[in-house]
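Student: need a 3D model of the sequence below.
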Amino acid sequence: MISEFRSRFRARFRFRHLWLGVIGVSLVVLVVLEGLNAPLPPMAAATMVSGLLCLAAFAVPERLFTRYAIGAAAVSCVLTVVEAQLSQRPPNTPGLVELGVLLLLITRAARRCRPLRAAGPAAGSALAAVVLPLRIDAWDNNLLNLIAVIAVCAVPFMVMVGLCLRLYDTLREREREAIRQGQRLEHARELHDFVAHHVTAIVAQTKAARFTAAAGHPQSPEDLDRMLAQIERAGSQALGSMRAMVSSLRDHTTAATTRPTGDPAGLCGLRDLTEEFSEVGPPAELTLAPELADRPLPPGIITTVHRVVQESLTNVRKHATGVGRVEVRIGVRSDDPERLEVSVVDDGQGGASTAAERSVEGGGYGLVGLAERVEKVNGRITAGPRDGGGWHVVAVLPMGKADKANTVDSADVATLGEAAPKVTSSG
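Tutor: The predicted structure follows:
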C-alpha cells in the first residue's frame, strides 16, 4: 500500500513538473519572439533580458522573491524609460509576456509576503507594468487608455486576487491545524482511556501486594499467583491497547478500523468491566435496564457509555478512600425515553473538601477527555461529590443516531484547543 502510494505520488510529481517545464519553455520562446520584434539588436537583447528576469523573479523560492522581484521591476522600468527616449521603438508589442508576469508578481507579493515586505515588490511591479506600454512606437489615445486600464483595473484586480489567495491559504492552514489538533485530542483520549486504565490496575494491585506484605500477613502461593496473573493480564491489555494505537498511527488508511472502540458485545460487555474492577477493588454492582437488552444503540453511544464507566471506575481505584461499594446503573430516563442515563456512584469517605482534593489529584485530563467524548455525541455529563459522602458521575446520552461526523470541524477544534470542555460540578 505504501509503495503504491509512493509510486502514484512520484507519477503525479513528474507529471506536474513536466507541465511546468512545458509552460516555462513556451513563455521563454514568447519572450524571445517579442524581443526580436524590436527594431535594433541592442533593444531586442535588452527586451529579452528584462522579460527573462521577470520570469525568473516569478519562479524563484520565497526567500529570494523580494529581491528578485524588485530587481526585475527596476530593470523593466529602466528599459522602458530608455526606450521611450529613442526614436525607433517596437511597432506593435511592448512585451506582453513581461507585462503579464509583472502583474503576477503583484499577486504573488500580496499572497506570500508580509504586508511591509510586500510593499516593495508590489509597488515596483505595479509601476513597471503601468509604464511598460510607453515602449511602443505609436503614442496616441489608445496608448493612454491602455495605461489607464492597467493602472485603474489590472493592478487593483491583481492585488485583490493576491489577497483572496492569501485568505484562502490562511483558512486552509487553520483547517489543517484544526484537523491535527482534533487528531491529537483523539489520541490523547484513547491513550488515557485504555493505557491509563490498565496501568492504574497494575499500580493498584502492586500497592495491595506491598501493603499486605508490610502488614506482616503472609500470602499463600495461590494468592500470589492470582495477584501476579491479574497484573500480567492488565499489562497484556495495556500492550494490546498501545499496539492498536500504534497501528492506527502508522496506517492512516485503516485508522478508523484499528482505533479501539467499544465492546462488540454492546452494553452487556460492561459486566466484564465491573467484574474485573471488583477483583482488585471494592465490589462494583452493574444494573442494566431490561429494556436496553434488545434495543440496538449507535456504536458511538455504546463506546461513550463504556468510556464513562471505565473512567469513573478508574478514578475510584486511583483516588477514592474508604469505598465499600460502587453502583453502576444504565437505564432510560423517566422524563425522556429517548435519553440514556449512565450513573456511577461510590460511597467513599469525606465531604466536599476531600472530593475537591480527589478531583485535583487526577490532573483533570480524564474528566476533560470524558466531557469531550460526551459532547461529541450531543450528551452532557455531571460529576461531583454526594451529600452523604462519596462521588457520583452522571452522563445523559441520546439513544438515537446523534453521533457527529468523524471529521473535525475547524471551529469546534479551535474552541477545544483554546479551552477544553468543562465538567459540570454538582457539589
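Student: make it CA atoms for all contacts and neighbour counts henceforth
Tutor: Will do.
Student: is residue 393 in a helix, a strand, or coil?
Tutor: strand (DSSP: H, G, I helix; E, B strand; the rest coil).
Student: contacts only, for it.
Tutor: 312, 342, 343, 344, 345, 381, 382, 383, 384 (C-alpha atoms under 8 Å, 6 or more residues apart in numbering).
Student: what strand or helix carries the first one?
Tutor: With elements taken from DSSP states H and E, the one containing residue 312 is helix 299-319.
Student: report how many residues lie close to the closest residue to residue 45 other than its chain neighbours.
Tutor: Closest residue in space to residue 45, ignoring its immediate chain neighbours: residue 35 at 6.6 Å, by C-alpha to C-alpha, 6 or more residues apart in numbering. By other C-alpha atoms under 10 Å, the residues close to residue 35 number 26.
Student: I'd like the structure of this one too, to check against the first:
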Amino acid sequence: MSSRKTTKMSEELSDVETLDAVVAFIDDFYEADAPLIEGFSSSSEDAVPNATSSSGGDADASSEATASPPQTTTTRRRPAKAPKRQNHNRARDQRKEELSLLRQEEEALRVRLLQLVMAKATGEFERQRSVEETDTRPEALRQEMLAVWKDMAMRQYGRRKTAETENTRLRDQVQSQRKVIQSLQSILVRHEKPQLAPTPNWLAYTAGSDSVHRTRVFVELLTDLKQAHSVTNAWLDSSRANPLTGGKFDDTRVATLSPTQHALEMIYARLLPIDFRTAADTYWHTGINEHCQMFDIYREHAKVEGRDTVLYSQIVHDGDKSTVRLHTHVSVQKFEEENRIILLIAARPEAIHIDGERVTDVTMTEQYWVVFQAPEGKPQNACLMLSFGRANFKLDAAVASATHAVSTLSTHVHERISGHLNSAVECMEDRILSK
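Tutor: Take a look at the predicted model:
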C-alpha cells in the first residue's frame, strides 16, 4: 500500500516537473532574438523525441527508486515531454506560411516576366511588320535606294582612299623638305621683298561694268526666272519616262534651231537618301552660296516677292589653263511649294573669252531648273533631284570661227554643270554621313 502511494506521488511529481520545464522552455523560446528563434524552430522536432525518451527513462528510474531504499542524492531536473498545445509552434507555422506565400509570389512573378518578355518580342515583331506593311514604296524604288547607298559607299570609300594616298604623299614630302626649309628660312626672310599682287586678267573684262548696268541685267534675269518657273511642269512631264539606273540618269544633247541658233539641253536625275527639304537646303547653302563663291566678284542676298534670291557676278573658268573664261551675271531664286522645292538659275555672260581671245560674234544665255521632290510613294527618307539645263547660243554669222566657239562653249558648259552637280551631291552625302 505504501509502495503504491509512493509511486503515485512520484508520477505526480514527474508531471509537475515536466510542465514546469515546458513552460520555461516556451518562455525562453519567445524571449530569444530572431536569429535564435529560427535555430530553435529547426531543432524543436529533434528536442521532442529526446524529451520523450528522457521522460520514459525518468519514469523507470522513479519506479526503481521506490523499490530500492531512498537515497539522498541531488539529481538535475530534465525537461520532459509536455502535453501538446495548439499554438506551441506558432512562429514556425507563420514562417512556413510566409515561405509558401513567397514561393507562390515568385512563381507568379516568373509567369508575369515570361509574359512581358513574350509581349515585348511580339510587339517588336508586329512593329517591324507594320513598318514593312506601311512602306508604300514600290519594289523598284527599294532596289534603286539600295543601289544609291551602294554607290554612295563606293564613292566615299574612293574619296577616302584618295585622300589617304594624298596625305601620305604630302607627309613624306614635308618630312623630306623640312630640313631644307629650315635651313633656307633665314635667307628667305632677309631677302624677301614686298611684291605687288599681279593684276588679274578679269579686271580687263569688268572694266566697262558699272552698278547701273549690273542692276539692269539682274532685273532682266529675274524676269527670265518668272518665265522659266511657268514651264517647270513641262520639263518634269518630259522627264517622267527617263528610267533611273543605279539611282541616276544623265542625258545631254545639242539641238540646231537654225544656222545661227544652237541649244544645249541637259537632264540630270539623282536619287538621294534624304528628305527633299533637307536636300534643297543643303544645295542652297553649299551649292549656291559656298561652292560658287570662289569665282565671285559681286554677290548680294535679297528677298524678291517674298522668295530667297541671290544676285552675283563672277568669272567662270576651269583653272589657270582654262580654255574658256566667262564674265557672267547670275540670278538665283528659291520657289518653295508644298510637295517640292524649285531652284531657278538664270545666267547671262557679258564677256566670252576662248584661248585668251574675246569672242564677239557669239552671245549666250543659260537657264537651269533644280527640283527637289519626293519620289512616287512619298517616302520620308528619299528625294529625287531633277536638274534641267538649257544654254542658247546665237551667232552673228554662220562662220567657221563662230561654229568652233559654239562647240567649245557647249563642252565647257556640260563639264561645268555636271561637275557642279556631282560636287553638290557629294556635299549632301557628307551631310548625311556626318549626322
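Student: TM-score for these two?
Tutor: Here the TM-score for the pair of chains, by TM-score structural alignment, normalised by the length of the first structure, is 0.22; 146 aligned residues with a C-alpha RMSD of 6.6 Å.
Student: sorry, back to before: sec struct for the residue nearest to residue 45 of the first structure, please.
Tutor: helix.
Student: distance check, it against residue 53 of the first structure.
Tutor: 13 Å (C-alpha to C-alpha, to the nearest Å).
Student: also residue 392 of the first structure?
Tutor: Separation of residue 392 of the first structure from residue 53 of the first structure (C-alpha to C-alpha): 73 Å.
Student: next: residue 285 of the first structure.
Tutor: Here the criterion is C-alpha to C-alpha. By it, residue 285 of the first structure lies 80 Å from residue 53 of the first structure.
Student: who's more crowded, these two?
Tutor: With neighbours defined as other C-alpha under 10 Å, residue 285 of the first structure and residue 53 compare such that residue 53 has more, 21 against 16.
Student: show me the contacts for the more buried one.
Tutor: So residue 53 of the first structure contacts 68, 72 (C-alpha under 8 Å, 6+ apart).
Student: distance between the helix or strand encompassing it and the chain's centre?
Tutor: Assigned by DSSP H and E, residue 53 of the first structure falls within helix 41-59. Distance of helix 41-59 of the first structure from the chain centroid (C-alpha atoms, centre = their mean, to the nearest Å) equals 44 Å.
Student: try stretch 174-186 of the first structure
Tutor: Relative to the chain's own centre, stretch 174-186 of the first structure is displaced by 2 Å; criterion: C-alpha atoms, centre = their mean.
Student: list the buried residues of that stretch.
Tutor: Within stretch 174-186 of the first structure, the residues scored as buried using 16 or more other C-alpha atoms under 10 Å are 175, 178, 179, 181, 182, 183, 185, 186.
Student: inside helices: which ones of those?
Tutor: Among those, the members falling in helices (DSSP state H) are 175, 178, 179, 181, 182, 183, 185, 186.
Student: looks like the first one contacts residue 410 (just checking).
Tutor: Yes - Residue 175 of the first structure is in contact with residue 410 according to C-alpha atoms under 8 Å; the separation is 5.3 Å.
Student: residue 189 of the second structure: which element?
Tutor: In the assignment (DSSP H and E), residue 189 of the second structure maps to helix 139-191.
Student: ugh, wrong one, I meant residue 226 of the first structure
Tutor: Short version, using DSSP H and E: residue 226 of the first structure is in helix 221-250.
Student: and residue 371 of the second structure, by the same measure?
Tutor: strand 362-373.
Student: residues in contact with the next helix or strand along the chain from that strand?
Tutor: Later in the chain than strand 362-373 of the second structure, the nearest helix or strand by DSSP H and E is strand 383-395. By C-alpha under 8 Å, 6+ apart, the residues outside strand 383-395 of the second structure that reach it are 235, 260-276, 279, 361-375, 402, 406, 413.
Student: returning to that earlier point: ok, so of the ones in helices among the buried residues of stretch 174-186 of the first structure, who is nearest residue 414 of the first structure?
Tutor: Closest approach to residue 414 of the first structure among those (C-alpha to C-alpha): residue 178, at 6.1 Å.
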